[in-house]
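[1] structure for this input, please:
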Amino acid sequence: MASIHPPEPAGIDPIDALLSAHGLRRTAAARRVLGWLLAHPDTSYTHAQLQTALSGEGPSALDRVTLYRLIDRLTQVGLLLCRVDASRVRRYQAMPVSVHAIPHFECQSCHRDSPLAGALMANADDLERAAQSALAALRALGYQGLSMDFAVRGVCADCATAAPETLL
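    The predicted model follows:
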């Protein structure tokens, strides 16, 4: 599967290359936010969690509004994925290549996001046809700019094993 991230020229920082390729300025704040999310690709974070993780003092400090603007811009250009979880909280993560095409599982405990391609391989064609059918029906009704996200939410096996008493 092809990556949405273009290859970077030799000698250029990969984060700078991604920002430039998507028409964004290569500011220290943008590099810091994107770098953090790329370093933690399997976890989605709320704005507050990102703010805490990226907290600092001096010139590297990110205020709340700057962080909101950055994650909004990074999401608009397709470098971040924004999902609304079951509690209606927005969560952000680096855009996994697979999320566009296959279903995924989001753990409601650790918030890891896992592709379900292997688990649903036998039904992948059925899911794809159902998704395309739904999108075609909506386009016929005049809806535009459509995308589809198939998410299964629950508690992953690791979290369920770690704390079975909290699931009762």
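
[2] going by C-alpha atoms from here, please, whenever you check contacts or count neighbours.
    Fine.

[3] ok, longest helix in the protein?
    helix 124-140 (DSSP state H).

[4] what comes up buried for it?
    Within helix 124-140, the residues scored as buried using 16 or more other Cα atoms under 10 Å are 124, 127, 131, 135.

[5] over to stretch 72-82?
    If you call a residue buried by 16+ other Cα under 10 Å, then stretch 72-82 has these buried ones: 72-75, 79-82.

[6] what does it contact?
    Under the criterion Cα atoms under 8 Å, 6 or more residues apart in numbering, residues 22, 34, 71, 90-96 lie in contact with stretch 72-82.

[7] hmm, 10 Å instead?
    4-5, 18-19, 21-24, 30, 33-34, 37-38, 44-46, 66-67, 69-71, 89-96, 99-100 (Cα atoms under 10 Å, 6 or more residues apart in numbering).

[8] filter those to the buried ones?
    Applying 16+ other Cα under 10 Å to these flags 5, 18-19, 22, 24, 30, 33-34, 37-38, 44-46, 67, 70-71, 91-96, 99 as buried.

[9] compare with the first, here's sequence two:
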Amino acid sequence: MVNPANPAQLEPIDALLSAHGLRRTATARLVLSWFLAHVDTSYTHAQLLAALQGAEPDDGLTLDRVTLYRLIDRLTQVSLLLCRVDANRVRRYQAMPESVKAMPHFECQTCHRDSPLTGELQGNALDLEAAAQNALQTLKALGYEGLSLDLAVRGVCADCAASAAAQAKADT
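    The predicted model follows:
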């Protein structure tokens, strides 16, 4: 028999929720498991709602936008999710691995696709992690709490740049 007071005996999602002081509701399980299954993808509130409504189990669970907003806010407060605000001031949410202090990503200003840069920056990952740790330690020493660091590179992705070049060539 599973003892709910012992997080080690709970399912991994339930254990994560319990360890962070959150209720283990069906909605919380659904949302957190979705993010953990899609760790390299960030979602706006609307994108997440649409994706989850298509993935809801057939057990009477209904997910409304207010419940989802409150839940992702709580998941962000306990650092299970990373919330970034893009160049258009749109909030995007992504799973935040506990070990990660810096989450480098590229945001295309044309198609608004958000792509992690961990693979591309692998050679510099230790330098980035050390810089992040130094910045976070300094801020913590100054009394700041609940810290994470977001490194956003903004520009036009290769696909959009190629499409624009092809369109320009076709127009001439």
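
[10] TM-score for this pair?
    The TM-score (TM-score structural alignment, normalised by the length of structure 1) is 0.72; 152 aligned residues with a Cα RMSD of 3.3 Å.

[11] and the residue positioned nearest the centre of structure 2, which of the three is it?
    Residue closest to the average C-alpha location in structure 2 (Cα atoms, centre = their mean): Gln94, at 0.8 Å. Assigned state for Gln94 of structure 2: strand (three-state reduction, DSSP: H, G, I helix; E, B strand; the rest coil).

[12] which ones are touching the closest residue to it other than its chain neighbours?
    Leaving aside its chain neighbours, Gln94 of structure 2 sits nearest to Ser42 (4.5 Å; criterion: Cα to Cα, 6 or more residues apart in numbering). Going by Cα under 10 Å, 6+ apart, Ser42 of structure 2 touches 35, 48, 81-84, 91-95, 113-116.

[13] do that again at 7 Å, thanks
    Neighbouring residues of Ser42 of structure 2 by Cα atoms under 7 Å, 6 or more residues apart in numbering: 92-94, 114.

[14] ok, and these in structure 1?
    With both residues aligned by TM-score structural alignment, their matches' Cα atoms under 7 Å, the contacts of those that structure 1 also has are 92-94, 114.

[15] against Ile72 of structure 2, how distant is the residue mapped onto Val152 of structure 1 from structure 2?
    By TM-score structural alignment, Val152 of structure 1 lines up with Val153 in structure 2. According to Cα to Cα, to the nearest Å, Val153 of structure 2 and Ile72 of structure 2 sit 24 Å apart.

[16] same question for Pro97 of structure 2.
    Pro97 of structure 2 is 15 Å from Ile72 of structure 2, by Cα to Cα.

[17] where do the helices sit along structure 1?
    14-21, 28-39, 47-53, 64-76, 124-140, 157-162.

[18] need the contact list for Arg90 of structure 1.
    46, 82-84.

[19] show only the entries of those found in strands.
    82-84 (DSSP state E).

[20] coming back round to it: distance to Cys108 of structure 2 added to the contacts of Ser42 of structure 2, as CSV?
    Formatted as CSV, the contacts of Ser42 of structure 2 follow (distance: Cα to Cα, whole Å):
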residue, distance to Cys108 of structure 2
Arg92, 14
Tyr93, 16
Gln94, 17
Asp114, 7
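
[21] so which of the residues you listed is the closest to Ala170 of structure 2?
    Using Cα to Cα, Asp114 comes nearest to Ala170 of structure 2 of the contacts of Ser42 of structure 2, at 27.9 Å.
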